[in-house]
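Participant: what follows is a protein structure lacking sequence information:
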């Protein structure tokens, strides 16, 4: 794996970036989080959330419909 590939998998996304990618509102994301249905998050000391690219990708893979 190249350095850039490792870096992109370890990239920390902002909540805004994740919501834009998923096309959901912030309130929907927080609702999922409250119900423990959101991807794993990192809570920073200032309260902001970050989501690792690899955690988001894994979370999406787990929700893929295998029809």
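Facilitator: In hand now; what should we look at? What you are looking at is a predicted structure, and each value in this text was computed from that prediction instead of being measured.
Participant: going by C-alpha atoms from here, please, whenever you check contacts or count neighbours.
Facilitator: Will do.
Participant: how many other residues sit next to the spatially closest residue to residue 59 that is not a sequence neighbour?
Facilitator: Spatial nearest neighbour of residue 59, excluding adjacent residues (Cα to Cα, 6 or more residues apart in numbering): residue 39 at 5.7 Å. For residue 39, the count of nearby residues is 20 (other Cα atoms under 10 Å).
Participant: same thing with the one 4 residues further on?
Facilitator: Residues lying near residue 43 (other Cα under 10 Å) number 11.
Participant: this is the other structure I want to compare:
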């Protein structure tokens, strides 16, 4: 279960932490289920938990 203080990041905030990754590339990763797990809110916006982004990045590091 997520930490209650686990920050919910917007796509632009996530992209700020992934230098060189374009918005279109990130959305393609999501479509292919290769990106970090995300949350789609009832208003249609997408958020990614800080812990999920960190977990996803760590997994990429191990695979490198």
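Facilitator: Arrived safely, thanks for sending. Remember, predicted model here, so these are calculated numbers, not experimental data.
Participant: assign a three-state SS to the residue nearest to residue 59 of structure 1, would you?
Facilitator: Counting by DSSP: H, G, I helix; E, B strand; the rest coil, the backbone at residue 39 of structure 1 sits in coil.
Participant: show me the contacts for it.
Facilitator: The contact partners of residue 39 of structure 1, by Cα atoms under 8 Å, 6 or more residues apart in numbering, come to 33, 51, 55-56, 59.
Participant: okay, among these, which ones form the most distant pair?
Facilitator: 33 and 55 (13.9 Å; Cα to Cα).
Participant: redo the contacts of residue 39 of structure 1 as a markdown table? Include distance to residue 17 of structure 1, neighbour count and secondary structure.
Facilitator: A markdown table is the format used below for these (distance: Cα to Cα, whole Å; neighbours: other Cα atoms under 10 Å; DSSP: H, G, I helix; E, B strand; the rest coil):
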| residue | distance to residue 17 of structure 1 | neighbour count | secondary structure |
| --- | --- | --- | --- |
| 33 | 16 | 14 | helix |
| 51 | 9 | 20 | strand |
| 55 | 14 | 17 | helix |
| 56 | 11 | 20 | helix |
| 59 | 15 | 15 | helix |
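Participant: done for today, thanks.
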